[in-house]
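J.: Coordinates only, no sequence provided:
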């Protein structure tokens, strides 16, 4: 199993990664609370289209290290940077799903775009999740608190139901199986309990609106208009207004986990963008 060791000031972080294909490198950054396996429906399509596809497990998830600290976005961006440096990547495409969109934007904020050709934000939390006076379409704080409380008291029980909302399962039983729900639950429940909670706080509380100006490379934004986890009005719509050089694709009836339910459509959009 391949790992990259990120020697941080507190302790070394072992980051599990998979690397397939040749051509322009594409890094797929998974969402919360899954692992690199969340991209199972994309990897083959990207490699077959002539790209080098790299996936990795965020710290605290999958089989990467489970440190106690470092689940804020700047720390997570250092892990992404370490992967780019260790693999000597140039002209990379960064693709962030849900929480992973935060690593994309924070990487551009902290490290710039010298090694980045383009980026994609898919069902992304960018630019802000929480409902505020100046963000009326966000997720109410009481709902976010409910998630945090559930993660503290019955994490695996909460995760059992989470992915039904993730896929709008009651409306998409023809697109996602019960086995997929079980698969996701297994991946999510295996993650670090502390890391799951701390990274949830990061995506729930971080306001990326001031950082949108740092996204200067060509950007693809893909969001489902039926996303029940990260509402399109607080995410995709605002990201498209705040990022100048963007291509915005709205997937009709797409839930949060549209990379699974609408995988063919997502893959077609993503590969066309990468080739452009």
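T.: Cool, the structure landed. Bear in mind the structure is a predicted one, so any value in this text is a computation, not a measurement.
J.: From now on I want contacts and neighbour counts done on CA atoms only, so please keep to that.
T.: Will do.
J.: Can you classify residue 41 as helix, strand or coil?
T.: helix (DSSP: H, G, I helix; E, B strand; the rest coil).
J.: swap that for residue 221, sorry
T.: Strictly by three-state DSSP, residue 221 counts as strand.
J.: just checking, it touches residue 245?
T.: No - contact criterion C-alpha atoms under 8 Å: residue 221 and residue 245 do not qualify, at 10.5 Å.
J.: mind listing what residue 151 touches?
T.: Contacts for residue 151 (C-alpha atoms under 8 Å, 6 or more residues apart in numbering) come out as 158, 193, 196-197.
J.: how many neighbours does residue 19 have?
T.: 17 (other C-alpha atoms under 10 Å).
J.: before we move on, which element is it in?
T.: strand 12-20 (DSSP states H and E).
J.: who touches that strand?
T.: So strand 12-20 is in contact with 1-7, 36, 47, 52-59, 62-65, 67, 79, going by C-alpha under 8 Å, 6+ apart.
J.: next up, a second structure to put side by side with the first:
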């Protein structure tokens, strides 16, 4: 089966999985790839703002997330990159700015590895989990895999709602309203358990170090210095050191959920980078 349009705002991927997408605005296309556990709704405060500033903003739900179907398979980075490729192909998008958050950054890197940059003008990696999270002899600053295994077996597979409650405070800032926190909570709780486990496994096992050296498009990396989910030195700084010509901007006092807590700054940087005015540089 080849990728094709299904019902309005849905496409069928090459393996028949149905993906939901939003397509707001006109102008240079910007495609948003979401975080682990969160659907395309997470980007509402970026896509609404940027679409009103002359950009075409497209966001989609990863398989097993949001309104997309839950096939119970295909949560590896190769298949997820193929899903992104199917979206770009079906919508025939070119000159695209790809914007990812957390796990979504890995999908963007793997897309470039598998499909090249013919359709892609530039990429922005926010709160990235690249290049490699796991501890290994050649990654001595990584995180012990036993911690990820504990999360899967003792938290995700036993009491995921309680884990969400414990991990929401460092995801945001003290000034974040309870209503906004609850919105994030509900999005995460509605995600397929199979997708959560298998996507987490994919992130833990991923090693993008060699792939990132071959990225050949302008790359902007935005990261918070208080990111507890993706420590700055292990992720953003290491990624910036690998990608030729990458620009790294560090947000002071920003957590992993800085697309919410620092939305004005994020939106301004993405607007400058993505194409509303290519002459504007990111400060």
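T.: Received it, and whenever you're ready, just let me know what you need. Being a predicted model, the structure only gives us computed values, none of them experimental.
J.: re the thing from before, compare residue 221 and residue 245 of structure 1 (neighbour count), which wins?
T.: residue 221 (27 against 14).
J.: corresponding residues in structure 1 for stretch 22-30 of structure 2?
T.: In the comparison with structure 1, stretch 22-30 of structure 2 aligns to the range 18-26 (TM-score structural alignment).
J.: returning to what we had before: inside strands: which ones of the contacts of strand 12-20 of structure 1?
T.: 3-7, 52-56 (DSSP state E).
J.: Of those, which is the nearest to residue 259 of structure 1?
T.: Nearest to residue 259 of structure 1 out of these is residue 55 (C-alpha to C-alpha; 14.7 Å).
J.: Could you give the number of residues near the closest one?
T.: 23.
J.: and it, what pairs with it in structure 2?
T.: Residue 55 of structure 1 maps onto residue 59 in structure 2, by TM-score structural alignment.
J.: And residue 127 of structure 1, by the same measure?
T.: Looks like residue 127 of structure 1 aligns to residue 131 there (TM-score structural alignment).
J.: And for residue 165 of structure 1?
T.: So residue 165 of structure 1 corresponds to residue 170, using TM-score structural alignment.
J.: What's the separation between that match and residue 255 of structure 2?
T.: Going from residue 170 of structure 2 to residue 255 of structure 2 by C-alpha to C-alpha, to the nearest Å gives 7 Å.
J.: Those two: who's more crowded?
T.: residue 255 (26 against 16).
J.: May I have the secondary structure class of that one?
T.: Residue 255 of structure 2 is classified as coil under three-state DSSP.
J.: if I pick it, what's in contact with it?
T.: With C-alpha under 8 Å, 6+ apart, residue 255 of structure 2 has these contacts: 170-173, 224-228, 261.
J.: would you list those in TSV and tack on secondary structure and distance to residue 241 of structure 2?
T.: As requested, the contacts of residue 255 of structure 2 are exported to TSV (DSSP: H, G, I helix; E, B strand; the rest coil; distance: C-alpha to C-alpha, whole Å):
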residue	secondary structure	distance to residue 241 of structure 2
170	helix	26
171	helix	25
172	coil	27
173	coil	28
224	strand	17
225	coil	17
226	coil	20
227	coil	18
228	coil	20
261	helix	26
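J.: quick one on the thing from earlier: list buried residues within the contacts of strand 12-20 of structure 1.
T.: Buried members of those, scored by 16 or more other C-alpha atoms under 10 Å, are 3-6, 36, 47, 52-59, 62-65, 67, 79.
J.: Would it be right to say that residue 121 of structure 1 lies in a helix?
T.: No - counting by three-state DSSP, residue 121 of structure 1 falls outside a helix, being strand.
J.: Go ahead and confirm it touches residue 95.
T.: Yes - Residue 121 of structure 1 is in contact with residue 95 according to C-alpha under 8 Å; the separation is 6.0 Å.
J.: shared neighbours, these two?
T.: residue 101.
J.: Structure 1: helices as residue ranges?
T.: Along structure 1, counting by DSSP state H, helices occupy 40-48, 73-86, 100-111, 141-153, 155-166, 178-190, 193-205, 236-242, 258-261, 263-275.
J.: Would you mind giving those helices as a markdown table with distance to residue 117 of structure 1 added?
T.: As requested, these are exported to a markdown table (distance: least, C-alpha to C-alpha, whole Å):
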| stretch | distance to residue 117 of structure 1 |
| --- | --- |
| helix 40-48 | 16 |
| helix 73-86 | 13 |
| helix 100-111 | 11 |
| helix 141-153 | 34 |
| helix 155-166 | 30 |
| helix 178-190 | 31 |
| helix 193-205 | 25 |
| helix 236-242 | 18 |
| helix 258-261 | 22 |
| helix 263-275 | 9 |
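J.: Map residue 84 of structure 2 onto structure 1.
T.: By TM-score structural alignment, residue 84 of structure 2 lines up with residue 80.
J.: Correction: the previous question concerned residue 223 of structure 2.
T.: That one, residue 223 of structure 2, aligns with residue 223 by TM-score structural alignment.
J.: Please apply the same query to residue 4 of structure 2.
T.: Looks like residue 4 of structure 2 stays unaligned there (TM-score structural alignment).
J.: Relative to residue 136 of structure 2, how far out is residue 4 of structure 2?
T.: Noted for residue 4 of structure 2: a distance of 41 Å to residue 136 of structure 2, by C-alpha to C-alpha.
J.: Which of the two has more residues huddled nearby?
T.: Each of residue 4 of structure 2 and residue 136 has its neighbours counted (other C-alpha under 10 Å); residue 4 has more, 18 against 13.
J.: wait, isn't the more buried one in contact with residue 12?
T.: Yes - assessed by C-alpha under 8 Å, residue 4 of structure 2 is found in contact with residue 12 at 5.3 Å.
J.: of all the contacts of residue 255 of structure 2, which comes closest to residue 90 of structure 2?
T.: Nearest member of the contacts of residue 255 of structure 2 to residue 90 of structure 2, counting by C-alpha to C-alpha, is residue 261, at 33.3 Å.
J.: Buried residues of stretch 158-175 of structure 2, list them for me.
T.: Result for stretch 158-175 of structure 2 [16+ other C-alpha under 10 Å]: buried residues 160, 164, 170-173.
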